[in-house]
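In: The amino acid sequence is not available; the structure is as follows:
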């Protein structure tokens, strides 16, 4: 990403920490939480890779193609899972946004690791509106969080709904920051 190196590294740290927590959530006893956590971990680590400041490291061009393919596959998985519930539509939109950013970064105007005008303004704006709305709604839902039925008081880290919501909120904020750079 272009921009200040310090804010780029903060974004990398936020996304990597979120991805790591989502890996912990994959140990949950609740099947739906485990499924969602896997996709969110992939998203967190993928965003961390994309957020590495261009001034520090410019990955080879094939990395952007690989990210587009991985997130295209994640999008297809989310599309398939969406037929059973609307909860996966957010993952589908997120995967689509990641494909879009990977293609923009690989494009000629992106010069391998930057954004600089390679994005489509209408699509970027639409994704920005979606993720800003998502962040606002997720922020409102975060406070206060009611107890989840079936989750014991001494539940492990993977079964804490308020932490899962905080993770989703932080990834939404990171997505807004990354889309602003497209």
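Out: Nice, I can see it. Computed from a predicted model, the values in this text were never measured in an experiment. Numbers count the residues shown, from 1 in each chain.
In: CA atoms for contacts and neighbours, from now on please.
Out: Fine.
In: quick one: the strands in this protein?
Out: Under the criterion DSSP state E, the chain carries no strands.
In: So which residues of it form helices?
Out: 5-25, 31-51, 62-82, 89-106, 121-142, 161-180 (DSSP state H).
In: Centroid-nearest residue for this protein?
Out: A centroid search over the chain (CA atoms, centre = their mean) returns residue 43, at 4.1 Å, as the residue closest to the centre.
In: For the closest residue in space to that one that isn't next to it in sequence, grab the count of nearby residues.
Out: Spatial nearest neighbour of residue 43, excluding adjacent residues (CA to CA, 6 or more residues apart in numbering): residue 19 at 7.1 Å. Neighbourhood size, residue 19 [other CA atoms under 10 Å]: 26.
In: here comes the other one, which I'd like you to weigh against the first:
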């Protein structure tokens, strides 16, 4: 899943910064925003850990099944939370993508580092392609939704910078872009 070292470090920095901002968003006064920010922080830090260039650090064999278990649990939580709002379904898809990438790394870590053995040389696997399409659409939709938020303020003013909706959307946009980058290297 790791590409060139320079782009890998940029991906690590983006995901870690996003995770850190999501931790700060957990101080929000709105309970739903705190829960959402917590899930996004786990996703951001998990993506940062998975994106560390393999030339610098090769995780032990137990790390990939550990990631799969962690994001499987996050996915179950998202599935349970989807009862109250459909935006949790995106968290479910993201967790599923992380489980998928972890399983691929568990089964064939060397194949994912640029060789075609991970999918038999026959092109992009169907699940990877579906996830790429989903996240590409998500990135485009979130980017479009991001533009008018700063220009239109229909509600009361946010109480703090952690409660600003355009920053939360920018956080989600950056994680969507990072997920696309990680899936492209599969």
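Out: Alright, I've got the coordinates. Quantities reported herein were computed from a predicted structural model and do not represent experimental measurements.
In: follow-up on the earlier one: for the helices of the first structure, give me CSV that also has distance to residue 151 of the first structure.
Out: Listed next are the helices of the first structure as CSV, based on distance: least, CA to CA, whole Å:
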stretch, distance to residue 151 of the first structure
helix 5-25, 13
helix 31-51, 12
helix 62-82, 24
helix 89-106, 24
helix 121-142, 17
helix 161-180, 9
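In: Can you give me the neighbour number for the equivalent of residue 153 of the second structure over in the first structure?
Out: With TM-score structural alignment as the criterion, residue 153 of the second structure lines up with residue 147 in the first structure. Number of residues near residue 147 of the first structure (other CA under 10 Å) recorded here: 12.
In: Also residue 164 of the second structure?
Out: 16.
In: Tell me how far the counterpart of it in the first structure lies from residue 52 of the first structure.
Out: Using TM-score structural alignment as the criterion, residue 164 of the second structure maps onto residue 160 of the first structure. To residue 52 of the first structure, residue 160 of the first structure is 29 Å away according to CA to CA, to the nearest Å.
In: what's the answer for residue 9 of the first structure, then?
Out: Noted for residue 9 of the first structure: a distance of 7 Å to residue 52 of the first structure, by CA to CA.
In: Neighbour count: the two, which is higher?
Out: residue 52 (23 against 16).
In: picking that back up, so the residue nearest to residue 43 of the first structure makes contact with residue 47?
Out: No. Residue 19 of the first structure lies out of contact with residue 47 (CA atoms under 8 Å); the separation is 9.1 Å.
In: Tell me which of the helices of the first structure is the most buried.
Out: Compared across these, helix 89-106 shows the largest average neighbour count, a mean of 23 (mean count of other CA atoms under 10 Å).
In: Now residue 181 of the first structure. Nearest residue, chain neighbours left out?
Out: residue 115 (6.3 Å).
In: How about the contacts made by the one you found?
Out: 1-2, 104-105, 109, 181-182 (CA atoms under 8 Å, 6 or more residues apart in numbering).
In: Show me which of these are buried.
Out: 1-2, 104-105, 181-182 (16 or more other CA atoms under 10 Å).
In: Now for residue 66 of the second structure: which residues touch it?
Out: With CA under 8 Å, 6+ apart, residue 66 of the second structure has no contacts at all.
In: re the thing from before, the match of residue 153 of the second structure and residue 159 of the first structure, how far apart?
Out: Separation of residue 147 of the first structure from residue 159 of the first structure (CA to CA) stands at 11 Å.
In: tell me the residue furthest from the middle of the second structure?
Out: Max distance from the centre of the second structure (CA atoms, centre = their mean): residue 156, 29.7 Å.
In: so what corresponds to residue 85 of the second structure in the first structure?
Out: In the first structure, residue 85 of the second structure lines up with residue 85, judged by TM-score structural alignment.
In: what's the burial count for its match?
Out: By other CA under 10 Å, the residues close to residue 85 of the first structure number 8.
In: which residues touch it?
Out: By CA under 8 Å, 6+ apart, the contact set of residue 85 of the first structure is empty.
In: What of the one 5 residues further on?
Out: With CA under 8 Å, 6+ apart as the criterion, no residue contacts residue 90 of the first structure.
In: Ok, residue 16 of the second structure next?
Out: For residue 16 of the second structure, the contact set (CA under 8 Å, 6+ apart) comprises 44-45, 47-48.
In: What distance do you get for the residue mapped onto it from the first structure to residue 176 of the first structure?
Out: Mapped onto the first structure by TM-score structural alignment, residue 16 of the second structure lines up with residue 16. Distance of residue 16 of the first structure to residue 176 of the first structure, given as CA to CA: 16 Å.
In: And for residue 113 of the first structure?
Out: From residue 113 of the first structure to residue 176 of the first structure the distance is 18 Å (CA to CA).
In: now residue 8 of the first structure
Out: 13 Å.
In: Ok, residue 25 of the first structure next?
Out: 24 Å.
In: cool, and residue 65 of the first structure?
Out: Relative to residue 176 of the first structure, residue 65 of the first structure is positioned 22 Å away (CA to CA).
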